[in-house]
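> What would the 3D arrangement of this be:
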Amino acid sequence: MCGIAGLFHYESVKPVDPRRVERMCDALVHRGPDGSGVWTAPGVGLGHRRLSIIDLEGSPQPMASADGRAQIVFNGEIYNYRELRRELGQMGAKFRTDGDTEVILAAWQRWGPDCLSRLNGMFAFALYDTEKRELFLARDRLGVKPLFTARLSDGSLAFASELKGLLAHPLLRREVDPLAVEDYLAWGYVPDHRSILKGVEKLAAGHYQLLKHGAPPAAPVQYWDVSFADRHTGSEADMSAELLHHLRQGVASRMVSDVPLGAFLSGGVDSSSVVALMAEGSAQPATTCSIGFDVKALDETTYAQQVAEQFGTRHHARTVDPDDFTEIDTLAAMFDEPFADASALPTWRVAQLAREHVTVALSGDGADEAFAGYRRQVFHAREEQARSMLPAKLREPVFGALGRFWPKADWAPRFLRAKTTFQSLARSGAEGYARALSVTDEAGRAALYTPDFLRARGDYRAETPFIEMMENAPARSGLDAAQYADLKFWMPGDILTKVDRTSMAVSLEAREPLLDHRLIEFASQIPERQRIKGAQGKWLMKHTMERYLPKDILYRQKQGFVMPITEWFRGPLAGEARGIASNAVLARTGWFDTGRLGRIAEEHISGRNDHGRLLWQLLMLEKSLVRLGIG
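Have a look, this model is predicted:
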């Protein structure tokens, strides 16, 4: 795992100052504290920060191909590099190292862009072909590893693993994109189709981009997608057996390492499944790490301890204070862009704990998206059944009226909170699911904005790209479309961004075995009745893992990392809540109605309404703007 950065002059072949590339890389030192390097040639510069995982001494970067005709900087891991190395060796390729980086170079020289279909891994890399005089940028299928790009005023394209690498370049404009603010307030993060800064882009998951001197950068090309349009037709037993094969394959492939390796263990289905298969595939006890809280309602350490004892792991647990808000500035600095998923705090804490014992940690991320494990997906499947029984002409007036007049009852038991369901049923499936996933809905956002900001936003609405993705998804059902959008929109923008930044902040490599693309492709074809049974999501995976895990681990209610932000803003952060309205940073932007912000803060502090998530969004936005030098 590493950090990469570089410059490519596409308008003309200008010399690249290696010190400029070095400064960009120095901003990424946390991603690669074990080594650094810069390579330049007319019109191009590549830089690298290394975290040594494979071939510890023999694979420094930037790396040249055996014939010297190509150079690469690479962030990630190729899990099938040994198989590819044998195949390429039989075709005449020569290798001087024992790592995976040189395999990418040889694969490019043999297959060109088609090499990506042969790589099983997580990666973002930049490869310069000195013969063709072109730069090849690529990102892995699911978007585990990030890559930011920006066109600069001197006719060059800059790229880096994180926005902070681009921020180290003096020509980068620091002008906020108002549409990114709209996106952020809707989702709690800036999705991959946009960046907080105008002119900065993120290479999308499963895409590559080819750049040539003397030509404007070509549009990115999609080389992989997942389809929910087909269905497995075998028996339930056959599907379970095939699923177990893919699960084992995903875990085993990610256990290759020349440094100590372990796993995050929350005690939930996904991390417990990973640990069970690690134990099955290794003669040595696995190292596991978990974080607990001294508030019983938030704590899952007893379940993690239960799994650790069952599989004889070397288990490390730490209890942290749920009022762990003193590191907010540090957290904002990790992400550069505003990021309001409060579970980033405990994710960072468990990464810190893991780094004390290992350099690589396996996580359980990806299973909920792939196998329909989120409660919202189960609700959506039920709502889609209701929609199928009533035409839209009846649904809109009936459920729309009920949604308007039904009282809002956040305090009530879940089955009595019908207002949100009625509002969702009045809309299309895609519109309803977008509403369920959003943090702040369209009406709530509009009430925050000033007239000037509303004019700058224009007709754009944050939900539109998400709804269009669902409506155009290769899918048979509404549940298919929801899972597709979760995998393509939510997961890279929120989940994978969170894990990448928090783990890399402590120089820890996180690997996601449940995001092996072969497993994802298999999961997308599981019939709905094997994904959801009754109120139970992720059914086939849970059923398959019954041979390894007890039912109280598999079938208990999903909890996840939950932080008490509602209580924070009524207690120790009440002053921060009140300060949001008068804060000079947000006030100077002219984006928000400060009177409205003040009323929101007082409503929350008094307990009349719960605005905790919105206040957290605004606070993290303020911290991010300061970080970007805009406040």
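
> drop to CA atoms for contacts and neighbour counts, all remaining ones
Noted.

> and stretch 405-424, how far apart are its ends?
14 Å (Cα to Cα, to the nearest Å).

> typo on my end, stretch 8-15
Stretch 8-15 has an end-to-end distance of 10 Å (Cα to Cα).

> Buried ones in that stretch, by neighbour count?
Using 16 or more other Cα atoms under 10 Å as the test for burial, stretch 8-15 gives 8, 9, 10, 11, 12, 13, 14.

> just stretch 106-114 next, same as before
Within stretch 106-114, the residues scored as buried using 16+ other Cα under 10 Å are 106, 107, 108, 109, 113.

> and if you look at stretch 447-465?
448, 449, 453, 454, 457, 462, 463.

> Kindly report the same for stretch 392-404.
By 16+ other Cα under 10 Å, the buried positions in stretch 392-404 come out as 395, 396, 399, 400, 402, 403.

> picking up where we left off before, for the buried residues of stretch 8-15, which one is nearest residue 418?
Residue 418 lies nearest to residue 8 out of those, by Cα to Cα, at 54.5 Å.

> Go ahead and confirm that closest one touches residue 42.
No - between residue 8 and residue 42 there is no contact under Cα atoms under 8 Å: 9.3 Å.

> which residue sits closest to the residue positioned nearest the centre of the chain, ignoring its sequence neighbours?
With distances taken as Cα atoms, centre = their mean, the residue of the chain nearest its centroid is residue 496 (2.0 Å). Leaving aside its chain neighbours, residue 496 sits nearest to residue 144 (5.7 Å; criterion: Cα to Cα, 6 or more residues apart in numbering).

> what's the spacing between that neighbour and residue 123?
Distance from residue 144 to residue 123, by Cα to Cα: 7 Å.

> residues in contact with stretch 477-487?
The contact list for stretch 477-487, computed with Cα atoms under 8 Å, 6 or more residues apart in numbering, reads 142, 226-228, 366, 369-370, 372, 377, 380-381, 384, 429-430, 433, 466, 469-471, 473-475, 524, 528.

> list the buried ones in that stretch?
478, 479, 480, 481, 482, 483, 484, 485, 486, 487.

> Equivalent analysis for stretch 242-262, please.
Here stretch 242-262 shows 243-244, 246-255, 257, 261-262 as buried, counting by 16+ other Cα under 10 Å.

> ok, longest helix in this protein?
Identified as the longest helix of the chain according to DSSP state H is helix 236-253.

> Can you tell me what sits against that helix?
Helix 236-253 is contacted from outside by 79-80, 232, 274, 277-278, 281, 513-516, 518-519, 522-523, 526, 530, 540-541, 543-544, using Cα under 8 Å, 6+ apart.

> Going by distance to residue 60, which of the buried residues of stretch 447-465 wins?
Closest approach between the buried residues of stretch 447-465 and residue 60, by Cα to Cα: residue 462, at 42.2 Å.

> Please give the structure of this sequence too, so both can be compared:
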Amino acid sequence: MCGISGIFDTQGTRDIARALIARINDSQAHRGPDEHDVHLEPGLALGHRRLSVIDLAAGQQPLFNAEGTVGIVFNGEIYNYRDLTAELQALGYRFRTRSDTEVIVHAWSAWGESCVHRLRGMFAFALWDRREQTLFLARDRMGVKPMHYAWLPDGSFVFGSELKVLTSHPDFVRELDPLAVEEYFTLGYVVDPRCIYRNAHKLPPAHTLTLRRGEKNRPTARQYWDVSFTNDSTITLQDAQAELRDRLREAVRLRMVADVPLGAFLSGGVDSSAVVATMAGLSSTPVHTCSIGFDDPRFDESTYALQVAERYRTDHRLETVSSEDFDLIDTLAWLYDEPFADSSAIPTYRVCQMARKHVTVALSGDGGDESLGGYRRYRMHLGEEAVRGRMPLALRRAMFGPLGRLYPKADWAPRPLRAKTTFQALAMDSVQAYCHSMSQLRGDARRALFSQAFQRSLGGYGVLDVFRQHAARAQTDDPLALIQYLDYKTWLVGDINTKVDRASMAHSLEVRSPLLDHKLVEWLATLPSDFKIRGGQGKAVFKQACEPLLPHDLLYRPKMGFSVPLASWLRGPLKGRVQQALLGERMHGCGFFNPSTVRRLIDEHNSGLRDHATALWMLLMFEAFLRLNDGAAGH
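Got it, this is the predicted structure:
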């Protein structure tokens, strides 16, 4: 696990200063504290920060083949590298290391751009072919590892694991993208491939980008893989449970290869508990497990984690986080480089911080909810779809549209009485309704928050455009499969994977996610949707498959999530900071917001009249981003 960076002169071979590549490479030193190096040649600079996990003695990067014609900087893990090594050796390639990095170098020589189809793992890499004068970038199928890039005014190309690599280059223009701001205040993150800056881009998951020196036109990223929801498997439910256990075991086994201490996160939820149970069955020694507890019982799952730890006799460590643990705002703003509003980044940061004291690699349960239908919103969407399927859109708009406008926003009420959002969703088509349900701030709230000048700068753009583009490529009419696909393209990549990557790499911790194994994802996409949500129960086939492994009350209890008490923080210990930050000159001067709306949100929240925690936290994190990026133009 590492941080990578580079600069490429696309039109010539101008010299690149060693001090420049060293500086931008060191901006992400936290990603790789063990070793660092750079490679320079006319028109090219490659940088690498290494967290040593496999072949500690000989896996240094940038790594070149014996002839010096193909080199790479690589972040991630190739879990099938031993099989690929044997295959490439049979083709005549000779290896100087035992690392998975060298596998990619020879795979390129053997198979060219199609080498990515052979790789099973999480990866982002840049590969330089000197003979072809070609720079090849690739990102893994599920978007576990990040890749950012930009073209500079002089035609040079700069790339890196984190956005701070780009902003560390003196020629990068920090001009904010209004469309990215709209995405952030809709979803809480900026959606791939957009970045908060106009000139920067994220390479989307399952995409490659090929640059050839001398080409006049800027290349576009190409997709090499996509998940296909066929939902057409004829397997029985009982056989699916057995096969799911086998496939999970294989995915876990592949991720237990490491030359450093390895363990797992154990939250007390179904997914991480299943991963730990599987690891215990594959290990001859106790599994190292780490849990975070909360001193507020509304958010604490540590007792369930302890059940699993005791059952499998793991080497378990628990640390309790105070419900007043809100001092990470500036740290997170620096770490994520863009506005990022998922408050569960705080406990995620803490559990990674704790785990790194004991292990270098940790397995997690990320991806289970998306692949197996675990979110409550999935069940709600299917319920709404049943209504939408019985009534034409025009009739639903006429009936539910006025109800959605007139019904009060009852944040304080029991969940069944919070019908405003449901009425609004029933007046929409399926894709619009799901985008609506995923929105942290919905259209009317954003219109009230944004200034008229900022709204004009959007030119009518909204995140719904992104959802419709993805939906058009989903090639499924199954209601659950469609929203799972949309989550793979937006939420999973932009929120979950981003949160875990930055939080873990802040502590030089490698996190591996067996439930994001692309072969497992492909197989799960063939299962009928009623295997996933059955009798009102999410992740039905998975929970049934895990019944021999885990306690019944853990499997079938309500999902809690990794939450923090935002509303009370913002009314209590953060009250002064909210007032100072959100009503200060920085937020007023950027011109994006309506000051009277910001004041109203603060006053109503402080009085207890309304719960505006989501909006205020988003504004607070945006202000922290602006404060740390005062050189940005356009605000």
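
> TM-score for this pair?
Remark: TM-score between the superposed chains equals 0.99 [TM-score structural alignment, normalised by the length of structure 1]; 631 aligned residues with a Cα RMSD of 1.1 Å.

> about what we covered before: want to try a markdown table for the buried residues of stretch 392-404 of structure 1, with secondary structure and distance to residue 351 of structure 1 as columns?
Formatted as a markdown table, those follow (DSSP: H, G, I helix; E, B strand; the rest coil; distance: Cα to Cα, whole Å):
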| residue | secondary structure | distance to residue 351 of structure 1 |
| --- | --- | --- |
| 395 | helix | 47 |
| 396 | helix | 47 |
| 399 | helix | 45 |
| 400 | helix | 45 |
| 402 | helix | 46 |
| 403 | helix | 42 |
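
> Map residue 178 of structure 2 onto structure 1.
Mapped onto structure 1 by TM-score structural alignment, residue 178 of structure 2 lines up with residue 178.

> show me the contacts for its match.
Contacts of residue 178 of structure 1 (Cα under 8 Å, 6+ apart): 453, 456, 457.

> Just send these back as CSV, with distance to residue 289 of structure 1 too.
Formatted as CSV, the contacts of residue 178 of structure 1 follow (distance: Cα to Cα, whole Å):
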residue, distance to residue 289 of structure 1
453, 45
456, 46
457, 44
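
> which of the residues you listed does structure 2 keep?
For the contacts of residue 178 of structure 1, the aligned pairs still in contact in structure 2 (both residues aligned by TM-score structural alignment, their matches' Cα atoms under 8 Å) are 453, 456, 457.

> Which of those lies at the shortest distance from residue 572 of structure 1?
residue 453 (31.4 Å).

> Tell me the spacing between residue 328 of structure 1 and residue 16 of structure 1.
From residue 328 of structure 1 over to residue 16 of structure 1 the distance is 37 Å, taken as Cα to Cα.

> Neighbour count for these two, which is higher?
Neighbour tally, residue 328 of structure 1 and residue 16, criterion other Cα atoms under 10 Å: the higher count belongs to residue 16, 21 against 13.

> and that one, that's in a strand?
No - counting by DSSP: H, G, I helix; E, B strand; the rest coil, residue 16 of structure 1 is not part of a strand but coil.

> That one is in contact with residue 39, isn't it?
No - look at residue 16 of structure 1 against residue 39 with Cα under 8 Å: they stay out of range, at 9.6 Å.

> Return every residue with contacts to both of the two.
Common neighbours of residue 16 of structure 1 and residue 39, counting by Cα under 8 Å, 6+ apart, are residue 45.

> Beyond the host helix or strand of residue 316 of structure 2, next helix or strand please.
In the assignment (DSSP states H and E), residue 316 of structure 2 maps to strand 315-321. Once the chain leaves strand 315-321 of structure 2, the next helix or strand it forms, by DSSP H and E, is helix 329-336.

> And the helices in the stretch 201-350 of structure 1?
236-253, 269-281, 301-311, 328-335, 344-355 (DSSP state H, counting those that start in this stretch).

> Report how many residues lie close to residue 309 of structure 1.
Residue 309 of structure 1 has 12 neighbours, counted by other Cα under 10 Å.

> distance of it from residue 287 of structure 1?
Counting by Cα to Cα, the gap from residue 309 of structure 1 to residue 287 of structure 1 is 12 Å.

> Ok, residue 6 of structure 1 next?
The spacing between residue 6 of structure 1 and residue 287 of structure 1, counted by Cα to Cα, is 36 Å.

> Check residue 116 of structure 1 too.
32 Å.

> I figured residue 208 of structure 2 hits residue 135, correct?
No - Residue 208 of structure 2 sits out of contact with residue 135 when judged by Cα under 8 Å, with a separation of 10.5 Å.

> Dump the buried residues of stretch 392-404 of structure 1 to a markdown table, plus distance to residue 441 of structure 1.
Formatted as a markdown table, the buried residues of stretch 392-404 of structure 1 follow (distance: Cα to Cα, whole Å):
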| residue | distance to residue 441 of structure 1 |
| --- | --- |
| 395 | 21 |
| 396 | 18 |
| 399 | 18 |
| 400 | 16 |
| 402 | 18 |
| 403 | 14 |
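
> ok, so of those, who is nearest residue 623 of structure 1?
residue 403 (35.8 Å).

> Buried residues, stretch 557-577 of structure 1. List them.
Using 16+ other Cα under 10 Å as the test for burial, stretch 557-577 of structure 1 gives 561-563, 565-570, 573-574, 576-577.

> swap that for stretch 466-478 of structure 1, please
466, 467, 469, 470, 471, 473, 474, 475, 478.

> The helix or strand where the second one lies: what's the following helix or strand?
Read it as residue 467 of structure 1. Applying DSSP H and E as the criterion places residue 467 of structure 1 in helix 463-471. Downstream of helix 463-471 of structure 1, the next assigned helix or strand under DSSP H and E is helix 478-485.

> okay, that following helix sits on what stretch of structure 2?
Using TM-score structural alignment, helix 478-485 of structure 1 corresponds to residues 479-486 of structure 2.

> For that stretch, what is the distance to the chain centroid?
Taking the mean of its C-alpha atoms, stretch 479-486 of structure 2 sits 18 Å from the chain's own mean (Cα atoms, centre = their mean, to the nearest Å).
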